[in-house]
Each structure stands twice: as C-alpha cells, then as structure tokens.
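Engineer: A structural model of the following input is requested.
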Amino acid sequence: MIRTPAEAIARGIVYVPEDRGSQGAVKGLPIYQNVSLPSLARTSRRGFLRLAEEFRLARDYTSRLDLRAASLDQDIASLSGGNQQKVVIAKWLATRPKVIIVDEPTKGIDIGSKAAVHAFVSELAADGLSILMVSSEIPEIMGMADRAIVMREGRIVAEFSRGEMTAEKLVRAAAGIGGEGRA
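Structural biologist: Purely as a prediction, here's the structure:
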C-alpha cells in the first residue's frame, strides 16, 4: 500500500494536478528549479546541487514539450497557463515514472499548448508509459483514450474501448441516462 507521495514517486507513480498554479508549481522559483525539484538526487552530488545538471534536466524535458519561455531562469509565475502546465508535466516526467496521472491536462490552456501536450502524451504512451488521463472534455477523451472509464458520484458506471466509444455514449453514461457501457 502506498501511504505517501514519496512512496508513490519511488514506485514510479506521479500525479500532475488540475490546479497547476497552487498544487503543481512552486511560484517564486525559476523554471529549472521547478523541473528539478523532485529529482534532486539526480542533480546533486554529496548534498550539493549541481546547477549545470539542474539546467540540463530542465532543458531536456521542457524542450520536448515545446516550452515558450525567455530562459530557464524565468519565474514560473510569469508564464502563461499552458507553459506552466508544460513545466509541471516536465517536472514529473524527469522522475522517469512508470505511471503518470494527468488531471485535466489541457484545462485553461490555449489551442497550441493543447496540441503540444496531446502530442507529447501520445509520444509517451507510444514509448510504453502508462497514462491515466482525467478529463471532462469529450473531444479530448475521444482523441486520446484507448479506453474510457466513466465515473459518476465517485463510482465507475461505464467502460468503453476506443472502438465502442462515442460522444453520445460517454455523455449518457456520465449523466446517468440508460444505455451505458460495460461496468
């Protein structure tokens, strides 16, 4: 049983929260420190942080997500919502997880950032990373999911494979209207 976030991270399970501003990012810190924070063991030696390693780690992951920022020294609070989300995703990917849970990964971000996040999530899945995406956006579910689990009032009410998933079925299951999928 996993009892703490540290235990989950050690087992390769990470969570990208919906509210990146207050739960996912540390405002007041620069981009590179936000990315390296959960990976300090990899960016330090004998208890001393190695700035070059922190920057390398941040550069590797933020460039894969097409981060738009003046520099990695920039305070994360000065970034757009989409770019903050990219930094939060980069931070957790830098831990080399086996499973990543992304909660509303494109909520409140512009269309270009949405496309970048979707493309990167698809690339990660193709590379074998297990991804659990929580989304209230039907088009996002339809475009990204291999399987959709519909929950209502904290309970699983339906499950659809990619081939049987339709917007109508998802909405009906979520609303509690008959004709739901496998439960």
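Engineer: From here on, just use CA atoms for contacts and neighbour counts.
Structural biologist: Noted.
Engineer: what sits against Asp75?
Structural biologist: Counting by C-alpha atoms under 8 Å, 6 or more residues apart in numbering, Asp75 touches Lys27, Gly28, Leu29, Pro30, Ile31.
Engineer: Separate out the buried members of these.
Structural biologist: Among the contacts of Asp75, those that count as buried by neighbour count (16 or more other C-alpha atoms under 10 Å) are Pro30, Ile31.
Engineer: Can you add distance to Leu65 and give the contacts of Asp75 back as a markdown table?
Structural biologist: Formatted as a markdown table, the contacts of Asp75 follow (distance: C-alpha to C-alpha, whole Å):
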| residue | distance to Leu65 |
| --- | --- |
| Lys27 | 20 |
| Gly28 | 22 |
| Leu29 | 19 |
| Pro30 | 17 |
| Ile31 | 13 |
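Engineer: from the contacts of Asp75, which is closest to Thr43?
Structural biologist: Among these, Ile31 lies closest to Thr43 (C-alpha to C-alpha), at 14.7 Å.
Engineer: Was I right to think Trp92 contacts Val14?
Structural biologist: Yes: under the criterion of C-alpha atoms under 8 Å, Trp92 makes contact with Val14 at 6.3 Å.
Engineer: and this one, so I can compare the two:
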Amino acid sequence: QAVARGIVYVPEDRGKQGAITAMPIFQNVTLPSLGRTSRSGFLNLAEEFALARTYSERLDLRAAALDQPVGELSGGNQQKVVIAKWLATRPKVIILDEPTKGIDVGSKAAVHAFMAELAAEGLSVIMVSSEIPEILGMSDRVIVMREGRIAAEFDREGLTPEKLVRAAAGYKESAA
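Structural biologist: Below is the predicted model of the structure:
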C-alpha cells in the first residue's frame, strides 16, 4: 500500500532486507516495478535492462555488468542498487534508514549528493541517521526521537551538535 501511494523505504541492512544478493543487479532494480517491465505476465528482458540501466547510470553504479550478482559488489554499490530499486518505482517520498552506514567516504559523498539532487527535484527525502555530521550537513529540518516520541524539532538555522546531543539525551534547553 505504501509503495502504491508513492512511499518507499531503503532499510539500514541492505544485505538482508534491501537486496537479494544472489540475484543480478538488473533483477534487484526492477523487482518492485515488474508491472512496468512485463506484458500479460511475461517479463520483457530488454525493458528490465533498460530500466536498470537508467537508474544505475543515474546513481553512478560501479559494476562489471547489470547481470552481476549484487553480493559481488562493494557495500556502497549495493546501497546504490537498493536506492535505484526504489527510485525506479517513481516515489513521492523516500525514507533512507542509515543510508551511508558501512560504505566508503567516496560512496558516502555520492549518496549525499544524490539525496540533495532528489530533494531539489521535489522528492521528499526522510533520512534516519545516528551520525551527527551527516544530520547537520544534510538536513533542512531535524526531528529528534527519544523512546518512540518526538523529543525536539529543529530548523537548520542555529542547529548545533550540542543542541542535538542534549535533545537526544533528554536534557531540556536551559533558559539563558
């Protein structure tokens, strides 16, 4: 229902929840979009490859070929496959849970740049992150959750690491 309404979720654990690592890249990318790549119940391999190629190029996926198993890719490229998979559904909202966890600095920068590009195109991007520099650098608005509830809300202006940590730890702002 969420996908049908344009809401997609990129999980934190891409290997267990985000991708089927034994399957090739192109099948992972097109899996949630089979309605676009099949006719009368038959998959169109050319359309699957075309769809996968479009999003793989857009995300600068580094792979030998689109029929390469996802499990053979680096962590950053596996993350790009999972993001491509959900972008291929043409969502309105994308929720990225720890999008740069366990990937190298270059891939991190590429994911951040792509997130900014998506937001500039009008896609709503919700990032869940435990990395303070990532939160400060990527967010227009920050919601701090503590014990399942909203503990604080901040705009980008005036947000500091100290304010973020205090809110996460449950300390109230002092009246100065």
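Engineer: my guess is Pro99 of the second structure contacts Met127, does it?
Structural biologist: Yes: contact criterion C-alpha under 8 Å: Pro99 of the second structure and Met127 qualify, at 7.4 Å.
Engineer: Neighbour count for the two, which is higher?
Structural biologist: Remark: of Pro99 of the second structure and Met127, Pro99 carries more neighbours, 25 against 19, as counted by other C-alpha atoms under 10 Å.
Engineer: what stretch of the second structure does the helix ranked longest in the first structure fall on?
Structural biologist: If each helix of the first structure is counted by residues according to DSSP state H, the longest one is helix 111-126. Mapped onto the second structure using TM-score structural alignment, helix 111-126 of the first structure spans residues 105-120.
Engineer: repeat for stretch 142-150 of the first structure
Structural biologist: Taking TM-score structural alignment as the measure, the second structure aligns residues 136-144 with stretch 142-150 of the first structure.
Engineer: Could you check how far Trp92 of the first structure is from Met165 of the first structure?
Structural biologist: Shown here: Trp92 of the first structure relative to Met165 of the first structure, a distance of 30 Å by C-alpha to C-alpha, to the nearest Å.
Engineer: These two: who's more crowded?
Structural biologist: For Trp92 of the first structure versus Met165, neighbours defined as other C-alpha under 10 Å are more numerous around Trp92 (26 against 18).
Engineer: Tell me the spacing between that one and Ser39 of the first structure.
Structural biologist: Using C-alpha to C-alpha, Trp92 of the first structure is found at 9 Å from Ser39 of the first structure.
Engineer: Then Asp60 of the first structure?
Structural biologist: Taken as C-alpha to C-alpha, the span from Asp60 of the first structure to Ser39 of the first structure is 13 Å.
Engineer: Could you do Asp103 of the first structure as well?
Structural biologist: 21 Å.
Engineer: The residue sitting nearest the centre point of the second structure: what's it in contact with?
Structural biologist: Taking C-alpha atoms, centre = their mean, the centroid of the second structure lies closest to Leu96, which sits 3.8 Å from it. Neighbouring residues of Leu96 of the second structure by C-alpha under 8 Å, 6+ apart: Tyr9, Val10, Pro11, Glu12, Val125, Ile126, Met127, Val128.
Engineer: and of the residues you listed, the nearest to Ser139 of the second structure?
Structural biologist: Nearest to Ser139 of the second structure among these: Met127, at 8.1 Å, using C-alpha to C-alpha.
Engineer: what about that closest one, which helix or strand?
Structural biologist: Using DSSP states H and E, Met127 of the second structure falls within strand 124-128.
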